[in-house]
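Colleague: Kindly return the folded structure for what I paste below:
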Amino acid sequence: MKWLSLALVLPGLSEAALRFGCSTVSIQRLDPLVEPGRAPSSHLHQIVGGDAFNVTMTGDISEKATCTTCTFSEDFSNYWTAVMFFKHENGSYKRVPIMQNTALPAPINGGMTVYYTQQDFNSNGNQKITAFKPGFRMTVGSPTTDNLNAAKGHVGLRFVCLQNKGTRFPELPDFPKQPCRGGIMTVHHFPACWDGKNLDSPDHQSHMYATTKEAFQPAGPCPASHPVRMPQLAYETLWDTAQFANMWPKDGSNPFVLSYGDKNGYGTHADYVFGWKGDSLQKAMDSNCMFQACENGRPLKSQGVAAMNKCAARQQVHEDIDGWLTELPGMSSMPMKQKKEVKFQA
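Modeller: Presented below is the predicted three-dimensional model:
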């Protein structure tokens, strides 16, 4: 997202905007939102945040975690996305590693950039922002999205072909069609209007409503059905696809695939479980701090990169995810009909 431009509009703001990094806390097939209690889950996830990440997660997560991979040491939330793989012409798969954003302190162990802002990433405002509550959770996007028009409809879910880590345009609804010199960035932009009642919903989305618009335009007002403006949550994940440039298929076809079998990127999606300690996030949203100025107790407690990188969730699914694989993790145990359909609930 366009984090550079926010620095140009700092004067006069009365509400905070957070941008921070989180190291990887786990890479494994668990999904406590969509497939609670199932180990392993259907496809591989890249997870950051608190070490309480588990096969099932209920209640106040901040009371169960002992450490976090995020900059703010009071944030025990978990943030996760599907993993990206490179598919070789010989049919084998290799997990694509993630890279640190240049806006973040080195050397963060992979991970992602997380934002909590107001309207978008080009401007901010002075609305009253209500922080998420203990037990809150949501998803955005759906792995069942299977065509370009539907993908375009998910306005906040985009890919960027990086020339370098500062590239932010153009935003694409599907995978880039050519090698990207600086890698590929995925953007997951969550809805920010809450119904004011439900911490979750059966589809993990109906309790929220998105008024997101294209290309950094301020989000629209919340509707009467979802009247409470919450932080605009978003993830940026940078995938080091450039290391596969010399293996690009001779026919020019896209070689990248998401961990549930999506070779177009139409079904890109992300999950969130709130886990900030006490009222720390609300304090931040009520303050006028911006980015690094929110650290060191002003008003949020923060930690160094060494502590972030040290934190890890317990590995509960033991399988090879780093070698050259004959199938995507989870695909070998899937019925052939389901392999062809590659359909999972969002």
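Colleague: going forward, measure contacts between C-alpha atoms and count neighbours the same way
Modeller: Fine.
Colleague: Centroid-nearest residue for the protein?
Modeller: When C-alpha atoms, centre = their mean is applied to the chain, the residue found nearest the centroid is Tyr235 (4.0 Å).
Colleague: Who are the contact partners of that residue?
Modeller: With contacts defined as C-alpha atoms under 8 Å, 6 or more residues apart in numbering, Tyr235 is in contact with 112-115, 186-189.
Colleague: Let's see if you can find the most crowded of the residues you listed.
Modeller: Counting neighbours by other C-alpha atoms under 10 Å, the top entry in those is Met112, with 30 neighbours.
Colleague: Not counting its neighbours along the chain, what's nearest it?
Modeller: Nearest non-adjacent residue to Met112, counting by C-alpha to C-alpha, 6 or more residues apart in numbering: Thr237, 4.9 Å away.
Colleague: Can you name the element that comes right after the strand or helix carrying the one you found?
Modeller: In the assignment (DSSP states H and E), Thr237 maps to strand 232-239. Scanning forward in sequence from strand 232-239 by DSSP H and E, the next helix or strand is strand 256-258.
Colleague: Quick one: list the elements packing against that following strand.
Modeller: Helices and strands touching strand 256-258, by 3 or more C-alpha pairs under 8 Å, 6 or more residues apart in numbering; DSSP states H and E, are strand 84-87.
Colleague: where exactly do the helices run in the stretch 151-300 of the chain?
Modeller: Along the stretch 151-300 of the chain, counting by DSSP state H, counting those that start in this stretch, helices occupy 280-286.
Colleague: same check, this time on the stretch 1-150 of the chain
Modeller: 3-6, 148-153.
Colleague: Asn54 is nearest to which of those?
Modeller: Each of the helices of the stretch 1-150 of the chain has some distance to Asn54 by C-alpha to C-alpha; the shortest is helix 148-153, at 29.8 Å.
Colleague: Could you give me the buried positions within the closest one?
Modeller: For helix 148-153, the neighbour count (16 or more other C-alpha atoms under 10 Å) marks Ala151 as buried.
Colleague: Output the contacting helices and strands for it.
Modeller: Using 3+ C-alpha pairs under 8 Å, 6+ apart as the test, helix 148-153 ends up in contact with no other helix or strand.
Colleague: Show me what that helix is in contact with.
Modeller: So helix 148-153 is contacted by 145, 157, 173-174, 266-267 (C-alpha under 8 Å, 6+ apart).
Colleague: Need those in a markdown table (columns: neighbour count).
Modeller: What follows is the contacts of helix 148-153, written out as a markdown table (neighbours: other C-alpha atoms under 10 Å):
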| residue | neighbour count |
| --- | --- |
| Thr145 | 19 |
| Leu157 | 27 |
| Pro173 | 25 |
| Asp174 | 21 |
| Tyr266 | 26 |
| Gly267 | 27 |
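Colleague: Please identify which of these is nearest to Gly275.
Modeller: Checking the contacts of helix 148-153 against Gly275 with C-alpha to C-alpha, the nearest one is Leu157 at 23.2 Å.
Colleague: I have a second one here; can you model it like the first so I can compare?
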Amino acid sequence: MKSFGLAALALVAPVQAGLRFGCSTLTIQRLDPVVEPGKLPSSHLHHIVGGNAFNATMEGDVGSRGTCTTCEMSEDFSNYWTAVLYFKHSNGSYHRVPVVNNAALAAGTTGGMTIYYTQFDFSKDNVKQRPIKAFPPGFRMTVGKPTASTLDEAKKHVGLRYNCLTTLLNRGAEMPDFPTKKCAAGIFAVHHFPACWDGKNLDSPDHQSHMYNTITRDGFTDAPACPASHPVRMPQVTYETVWDTTKFNSLWTEGSGKQPFVWSFEGSSGYGTHADYMFGWKGDSLQRAMDRDNCFYDGCGTITKQAMSVANKCTVKDMVKEDTNGWVAKMPGM
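Modeller: Just a heads-up that it's a prediction; the model follows:
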């Protein structure tokens, strides 16, 4: 299913269930409190949005410690992050690709991501899977695998896809690897997390085994019931990020069958795309939203929105202190 289908569906579907909102960029640093807790700096650069409790080490109730958030939903102090996209010049140098805000986000959103918490992905049939249980304090997970280097490996991570944007509203087909042509409005990256929890573990050694994905097709599609091993239905979390690759279109020539873009972990293809999630909603705010029917975009009638002019004032300190702007001979961590 094309990602663009969601935008159309949001306008016409009789059942609309979930949250969709923007989060401005919080920071771009080499920090990863899920996979490399306490390591300063982490092995590669990440693009991070959300609450200001973000740090090299994060345990316990993140939401209770946050004092501001870059997300439109004012009670969401969670953190969401992915690797950073780089342009690799033919001369061997690198330049970080900037992030631009997605279409239809709140005015003033700066870069960042679009975040979804969907209850049953717009299907009446999945109402029977209610109730939806919100994530508990201390919960975290990842999706994808940076070492994935083949199409077969990529196919195992359903919902991790790319679009070659014609415009911000015309996304075209989803694909498991970077597009091989120049994209008029940039490269669109989607990270769709699993939604079935084992009901016991806030994390697991690989940060994925405590969750299970019943979705067998890409994107926002009907999710079958959770298995006995992971019986608890949770919100389906999705990130969308728009990378402004257009700034580099004059620096390379099509025809080689590959894009000159790489993730910050130096993946030679897009198969290794991955993302991290750290739950941090205040109190029962997410549960209240998930308990409501027929809500979309509006905070489900229970969550207060903040102006993005306020959200954009939320910052964290530079803990790594390395320059990530301009042309560099090597990417941070290489």
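Colleague: thinking again about what came up before, what's the average distance of the strand holding Thr237 of structure 1 to structure 2?
Modeller: For strand 232-239 of structure 1, the mean deviation from structure 2 after alignment is 0.4 Å (mean C-alpha distance after the TM-score superposition for structure 1).
Colleague: Where in structure 2 does that strand align, residue-wise?
Modeller: Aligning strand 232-239 of structure 1 against structure 2 (TM-score structural alignment) gives residues 236-243.
Colleague: Over to stretch 312-321 of structure 1?
Modeller: Here stretch 312-321 of structure 1 aligns to structure 2 at residues 315-324, judged by TM-score structural alignment.
Colleague: Show me what counts as buried in that stretch.
Modeller: Thr315.
Colleague: Any idea how far apart the tips of it sit?
Modeller: Stretch 315-324 of structure 2 stretches 17 Å from its first residue to its last (C-alpha to C-alpha, to the nearest Å).
Colleague: Please apply the same query to stretch 156-167 of structure 1.
Modeller: Using C-alpha to C-alpha, first and last residues of stretch 156-167 of structure 1 are 17 Å apart.
Colleague: Kindly report the same for stretch 21-32 of structure 1.
Modeller: Stretch 21-32 of structure 1: ends 22 Å apart by C-alpha to C-alpha.
Colleague: mind checking how far the aligned residue in structure 1 for Lys133 of structure 2 is from Ala192 of structure 1?
Modeller: Aligned by TM-score structural alignment, Lys133 of structure 2 pairs with Thr130 of structure 1. Counting by C-alpha to C-alpha, the separation of Thr130 of structure 1 from Ala192 of structure 1 is 10 Å.
Colleague: Also Gly183 of structure 1?
Modeller: Taken as C-alpha to C-alpha, the span from Gly183 of structure 1 to Ala192 of structure 1 is 29 Å.
Colleague: Compare those two and say which is more crowded by neighbours.
Modeller: Under the criterion of other C-alpha under 10 Å, the comparison of Gly183 of structure 1 against Ala192 puts Ala192 first, with 26 against 22.
Colleague: isn't that one right up against Tyr209?
Modeller: Yes. Using C-alpha atoms under 8 Å, Ala192 of structure 1 is in contact with Tyr209, at 6.5 Å.
Colleague: circling back to that earlier point, and which of the contacts of Tyr235 of structure 1 is nearest Ser62 of structure 1?
Modeller: Using C-alpha to C-alpha, Val114 comes nearest to Ser62 of structure 1 of the contacts of Tyr235 of structure 1, at 17.7 Å.
Colleague: Excluding residues flanking it in the chain, which one is nearest that closest one?
Modeller: Excluding the flanking residues, the one nearest Val114 of structure 1 by C-alpha to C-alpha, 6+ apart is Tyr235, at 4.8 Å.
Colleague: any idea how far the one you found is from Met336 of structure 1?
Modeller: Distance from Tyr235 of structure 1 to Met336 of structure 1, counting by C-alpha to C-alpha: 33 Å.
Colleague: again with Phe136 of structure 1
Modeller: 36 Å.
Colleague: Settle it for me: which of these two has more neighbours?
Modeller: Phe136 (20 against 11).
Colleague: could you list every residue that touches the residue lying closest to the more buried one once chain neighbours are set aside?
Modeller: Once flanking residues are discounted, Phe136 of structure 1 sits nearest to Leu199: 4.4 Å by C-alpha to C-alpha, 6+ apart. Going by C-alpha under 8 Å, 6+ apart, Leu199 of structure 1 touches 133, 135-137, 207.
Colleague: and those, which are buried?
Modeller: Buried subset of those (neighbour count, 16+ other C-alpha under 10 Å): 133, 135-137, 207.
Colleague: wait, which of those residues is closest to Leu300 of structure 1?
Modeller: Lys133 (17.3 Å).
Colleague: quick one, what contacts that closest one?
Modeller: 199, 274 are the contacts of Lys133 of structure 1 under C-alpha under 8 Å, 6+ apart.
Colleague: now it: how far from Gln46 of structure 1?
Modeller: In terms of C-alpha to C-alpha, Lys133 of structure 1 sits 24 Å off from Gln46 of structure 1.
Colleague: hang on, the earlier thing: quick one: which of the helices of the stretch 1-150 of structure 1 is nearest Pro227 of structure 1?
Modeller: Judging the helices of the stretch 1-150 of structure 1 by C-alpha to C-alpha, what sits closest to Pro227 of structure 1 is helix 148-153, at 22.2 Å.
Colleague: Now the closest one on structure 2. Mean distance?
Modeller: Once fitted to structure 2, helix 148-153 of structure 1 is off its aligned match by 1.4 Å on average (mean C-alpha distance after the TM-score superposition for structure 1).
Colleague: what range in structure 2 matches that helix?
Modeller: Going by TM-score structural alignment: helix 148-153 of structure 1 matches residues 151-156.
Colleague: before we move on, back to that, common neighbours of Thr130 and Ala192 of structure 1, please.
Modeller: Common neighbours of Thr130 of structure 1 and Ala192 (criterion: C-alpha under 8 Å, 6+ apart): 229-231.
Colleague: Show me which of these is closest to Glu327 of structure 1.
Modeller: Within these, proximity to Glu327 of structure 1 (C-alpha to C-alpha) peaks at Pro231, which comes in at 38.4 Å.
Colleague: that older thread, redo the helices of the stretch 1-150 of structure 1 as CSV? Include distance to Glu74 of structure 1.
Modeller: Shown next, in CSV, are these (distance: least, C-alpha to C-alpha, whole Å):
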stretch, distance to Glu74 of structure 1
helix 3-6, 23
helix 148-153, 35
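Colleague: I'd like the distance between the residue of structure 2 most remote from its centre and Thr324 of structure 2.
Modeller: Here the centre of structure 2 is the reference, and by C-alpha atoms, centre = their mean the most remote residue is Asn91, at 31.1 Å. Going from Asn91 of structure 2 to Thr324 of structure 2 by C-alpha to C-alpha gives 19 Å.
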